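Colleague: Just need the structure, nothing else, for what follows:
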Amino acid sequence: MSMFCYQCQETAMNKGCSMKVGVCGKTEDVANLQDVLIYSLKGMAIYAVKLREKGGLPTDEIKVFMAESLFSTITNANFDRDVFVNRIGEALRLRDELKAMAEKAGADLSDVVHDAALWSGSSAEDFDKKGEEVGVLMTENEDVRSLRELTIYGVKGMAAYTTHAQHLGFENEELFAFMEKALADTLNDNLSADELVALVMETGKFGVESMAILDKANTQTYGNPEITKVNIGAGDRPGILISGHDLRDMQALLEQTEGTGVDVYTHSEMLPANYYPAFKKYSHFHGNYGNSWWMQKEEFESFNGPVLFTTNCIVPPKKDASYADRVYTTNACGYPGFKHIVEDGNGKKDYSEIIEHAKKCKPPVEIESGEIVGGFAHNQVIALADKVVEAVKSGAIKKFFVMAGCDGRMKDRNYYTEFAKALPKDTVILTAGCAKYRYNKLDLGDIGGIPRVLDAGQCNDSYSLAVIALKLKEVFGLEDVNELPIAYNIAWYEQKAVIVLLALLYLGVKNIHLGPTLPAFLSPNVANVLVEKFGIAGIGTVEDDVRLFMGE
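Modeller: Have a look, this model is predicted:
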């Protein structure tokens, strides 16, 4: 078997992609190179842990590289073979640098015997060959493998949030130290099952920290999100569509397009940029175009102008796609043939090529019209706490449903649209992430002026939903967050959703329903632990689940 990957929800037959091309579009050679990169990062982590034990710190270059490299292996982030060849070479160079730093600090490296810390290679051919030896299945015990991969996927999500915070100048050194420790621990064959479970829970703890630092970075830089009506129609000027999650790129693009006659539209997970006060001053910030990431093949065609990916989620275009030469990437994402924009020596990016490209394009074709409402992050909802509490006490609101997470292309995700429609009219949906596109344009009404769909923002803003729950627990004087009238019916797709799940488990949230399928990387025994300890469950039919959640 030349490829094996089961890190996302759409993995083949819910078992694992083991073909020439994965369901996401990742080719087998790229999949294997990603495995080699992760393996090399683990080798780096061994020396980083040794260095920290002697009071030393990895350089900023090393910390940035490790986080961005982890981010680049997230599902639908980067498909470019050359990128991974270069990153593996850099990982080996930095690994040797870390080794020298640890030795200089006085670390005893006599027990460093794992191949991940010792192997060498210098060419793409070397790395391809290594890809045949390393990967998920090199851990034979399926329960150990499951717990290790659960940790690694959580760390990948954590790295994504840490990278976004870094871009805005915010860091938490403990996060880097934990990611290094976690990667190294997944190579330790002496850890017991209980110790691996503890590592998974520790990953959730630092997942909370990663979302907290990113929340701080975003809000201190751009202000607290506000309740906002977002235009979803199209204008009559050329436009640039910005997708992904990175708000620093949003800021730079808005600054550089001001006065050019080019409008800026958000796409998919960039929708919540519309909620931040700092971006509202730009008159050419037109609104949001389109829907969830998986619909991009059709919507990029109709947009007509260039598209900028700041992060995942890229869907490989068809060979005859007319928009392929209009797509640009930056940061950790990439695709062969897409133009990639990098920072200059001062950390700045020049978007003039995209802007000039846009000027030559037709305006977007309008595919819908009207407005959608969002901006219900924790600061905004807590400001409405008195109104919310009164609605609960009066019985106007019977229950909140956290329906955060990811969207995907499989038909079984229609469940979430039908579930939202079937919920009683005295319930409110709390959402974050692209899962919201399954119901945020439905006319579900409001309860005493409170919309029945409260969108907190991006997937990382699931932190807001946890903060809201903890605040409501305090307001109602409850001992346990699980005593609140809140149910959790969460959709997942990739590794950022994994860290959100682990963070919720760390915060003590129980009885989370996860769908549309449970992760393939959970072995039966590990799944049973999650069921028994945390009440994790899958989804059933809409009718049965509504009755179950409402206690009928």
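Colleague: From now on I want contacts and neighbour counts done on CA atoms only, so please keep to that.
Modeller: Noted.
Colleague: any idea which element residue 329 lies in?
Modeller: strand 327-330 (DSSP states H and E).
Colleague: neighbouring contacts of that strand?
Modeller: In this structure, residues lying in contact with strand 327-330 by CA atoms under 8 Å, 6 or more residues apart in numbering are 306-311, 335, 338-342, 354.
Colleague: Mind putting these into TSV with neighbour count?
Modeller: Listed next are those as TSV, based on neighbours: other CA atoms under 10 Å:
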residue	neighbour count
306	25
307	26
308	26
309	27
310	26
311	25
335	22
338	17
339	18
340	17
341	18
342	14
354	21
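Colleague: ok, of the residues you listed, which one's closest to residue 536?
Modeller: Within the set of these, residue 311 lies nearest residue 536; the separation is 29.4 Å, counting by CA to CA.
Colleague: which non-adjacent residue is nearest that closest one?
Modeller: If you skip the residues right next to it in sequence, residue 311 has residue 244 as its closest partner in space, 4.6 Å away by CA to CA, 6 or more residues apart in numbering.
Colleague: That neighbour is in contact with residue 312, isn't it?
Modeller: Yes. Shown here, residue 244 and residue 312 form a contact pair, counting by CA atoms under 8 Å, at 5.7 Å.
Colleague: ok, and what's touching stretch 23-30?
Modeller: With CA under 8 Å, 6+ apart as the test, stretch 23-30 has contacts from 2-3, 10-12, 17, 19-22, 75-76, 79-81, 84, 128, 315-316.
Colleague: Take those residues and keep only those in helices.
Modeller: 81, 84, 128 (DSSP state H).
Colleague: structure for this one too, so we can compare:
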Amino acid sequence: MLCFQCEQTDRTGEVPGCAGALGNCGKDSGTSDLQDLLLYAVKGIAQYAVRARDLDAPDDEAAGFILSSVFTTLTNVNFSPTRFVALLREAAAVRDRVRARYEEAARARGLDPRPLSGPAAFEPAPDMPGLLGQAAVARVDHGIALVGPDITGLRALHLYALKGICAYAHHAHVLGRHSEKVFAGVEEGLAYLAESPTDANELLARAVGLGHLNLAVMELLDAANTGTYGAQQPTAVRCTPVAGKAILVSGHDLKDLAAVLEQTKDTGINVYTHGEMLPAHGYPLLKAYPHLAGNYGGAWQDQQKDFAEFPGPVLMTSNCIIEPHARYRRRIFTAGPVGWPGVRHIANGDFTPLVRAARALPGFTEDGPEQFITVGFGRDAVLSVADDVIGAVRRGDIRHFFLVGGCDGPTPGRDYYADFALGAPRDSVVLTLGCAKYRFNRHDFGEIGGIPRLLDLGQCNDTYSAIAIASALADAFGCGINDLPLTLALSWTEQKAVAVLLTLLALGVRNIHLGPTLPAYLTPALVQELVDRFGLRVVGDAGTDVAAALERAQS
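Modeller: Prediction:
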């Protein structure tokens, strides 16, 4: 195996990347190889899908399969080799169906169907040894001896952006929101990679172009979430338990959380959120369930401690799962794209096994002391008081905005984001997205003229809110986003963050602080190119970075 898609990447060897028997995320080499093969097979579907769509014969069901399949290969999502074998078989069948649609549409127009090679011609072996023997052609560094590390890195940048896009698009898709533009964009991106491109300028340009596609996906997901559950509202969320039976829901998938809430209604079982599910409390149709009792624990990397101490069953939706500890392995369930060998998977939306487990387990025996975290400052909530915010800026009451977003993680250097947020001057506002917020969201930041100094905009899935707020402020002040008193510090961990970063670059946003380290697949030459073109900044000392941001804003 070779895997270097996230910040957990092993950097101790001569070439960065997790190799050998086991990656730092817990993924074994066989599962890694199967994931690479699945991506290879999906590229083959995309090759035919692009041609079929060009002939007005799209297969949107196949497009949905592409989204969900790619999602399973993200960091800390699915570790189940049997699931990947099944997906490989299904991918071949989907490819054959799309190929038949293309050929039929071509003949209907008097065209001679063109047989395709590469991933489009891939046939999965009948058994596990055969599949693992096929994996070499699908490795992320395949052909590096011919094209070199820079081209390999740019291909990886393109692929990992597509992974993030597929994840966001899948979240929207399960809520009934999709678009032909998004389906076509994903298919085109994967088909482009299937051709093994070698032009560095084109690769970088197309990667930044994927940022525009991701913006469309983020807008779609925002519409899916708010259209289904209502616009977020500022909400105080209890972060200590109450007595009673309990279920803990982690990950990102609001639809799964809603299903659990509905299926536990009037049962006396309390439901708690964990990790990136915390912002769910801001949605009116979710917080209307009185047994949505609060949030328990912290960010994803703390789950082994949090889940072990929770006295009920745990449901993991979407990313980010870590190897279940023996203390809770028999009471954790997965749903959607998530999987771990030996862990019970709920594939049909019927959470009866989860409810049954909650009844059998003790739950909390007493209430904890009352403590609260306020969430729900999505774009509608913030823009509803935009006049107050604009007035505060013009009066000089608010000097600067700091957006601290992205994923938290277990690697050293993450305290930077707490130091950065806590070091922001008292006449500034801190906005936050993603689970990096857990580094500082229990701190009392106070207010500025009734405006909270800490505004939790939601999950990483809610990035569109931040973009909409920044765009509205820029319009109000008659300037560009880069002219706003706004600094972005992004905590990078995995592929969703790559897609978001490319969106910001596509919008022309400069001077983004990214860290604590940069992706391992970006060579020094590629990093320098990003620095030169987009002013990207690797995080350093938090106090120095805050001071530099304020100085840039004043100049």
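Colleague: Drop the TM-score for these two in here.
Modeller: Their TM-score after superposition, calculated using TM-score structural alignment, normalised by the length of the first structure, is reported as 0.95; 541 aligned residues with a CA RMSD of 1.6 Å.
Colleague: picking that back up, please flag which of the contacts of stretch 23-30 of the first structure sit within strands.
Modeller: Counted as lying in strands by DSSP state E, out of the contacts of stretch 23-30 of the first structure, is not a single one.
Colleague: Please convert the buried members of those into PyMOL selection syntax.
Modeller: Isolation of the buried members of the contacts of stretch 23-30 of the first structure (16 or more other CA atoms under 10 Å) is achieved in PyMOL through the command below:
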select buried, resi 3+10+11+12+17+20+22+75+76+79+80+81+84+128+315+316
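Colleague: contacting residues around residue 273 of the second structure?
Modeller: In this structure, residue 273 of the second structure makes contact with 248, 249, 250, 280, 294, 295, 296, judged by CA under 8 Å, 6+ apart.
Colleague: Aligned counterpart of it in the first structure, please.
Modeller: The criterion is TM-score structural alignment: under it, residue 273 of the second structure has residue 266 as its aligned partner in the first structure.
Colleague: Contact partners for the closest residue to that match other than its chain neighbours?
Modeller: Spatial nearest neighbour of residue 266 of the first structure, chain neighbours left out: residue 288 (4.6 Å); criterion: CA to CA, 6+ apart. For residue 288 of the first structure, the set of contacting residues under the criterion of CA under 8 Å, 6+ apart consists of 230, 231, 232, 233, 265, 266, 267, 271.
Colleague: Roughly how far does residue 288 of the first structure sit from residue 478 of the first structure?
Modeller: Distance of residue 288 of the first structure to residue 478 of the first structure, computed by CA to CA, to the nearest Å: 39 Å.
Colleague: Quickly note the distance from residue 418 of the second structure to residue 508 of the second structure.
Modeller: With the distance defined as CA to CA, residue 418 of the second structure ends up 27 Å from residue 508 of the second structure.
Colleague: now swap in residue 117 of the second structure and tell me
Modeller: Residue 117 of the second structure sits 37 Å away from residue 508 of the second structure, taking CA to CA as the criterion.
Colleague: And for residue 40 of the second structure?
Modeller: Distance of residue 40 of the second structure to residue 508 of the second structure, given as CA to CA: 32 Å.
Colleague: swap in residue 312 of the second structure?
Modeller: As judged by CA to CA, residue 312 of the second structure and residue 508 of the second structure stand 47 Å apart.
Colleague: Who has more neighbours out of these two?
Modeller: Counted by other CA atoms under 10 Å, residue 312 of the second structure and residue 508 do not tie: residue 312 has more neighbours, with 28 against 13.
Colleague: isn't there a strand covering residue 308 of the first structure?
Modeller: Yes. Secondary structure of residue 308 of the first structure, determined by DSSP: H, G, I helix; E, B strand; the rest coil: located in a strand.
Colleague: Show me what it aligns to in the second structure.
Modeller: Using TM-score structural alignment as the criterion, the counterpart of residue 308 of the first structure in the second structure is residue 315.
Colleague: Would you confirm that that match contacts residue 248?
Modeller: Yes. A contact is recorded between residue 315 of the second structure and residue 248 when judged using CA under 8 Å, the distance being 6.2 Å.
Colleague: quick one: contacts for the match of residue 308 of the first structure?
Modeller: Contact criterion CA under 8 Å, 6+ apart gives 247, 248, 249, 250, 332, 333, 334, 335, 354 as the residues in contact with residue 315 of the second structure.
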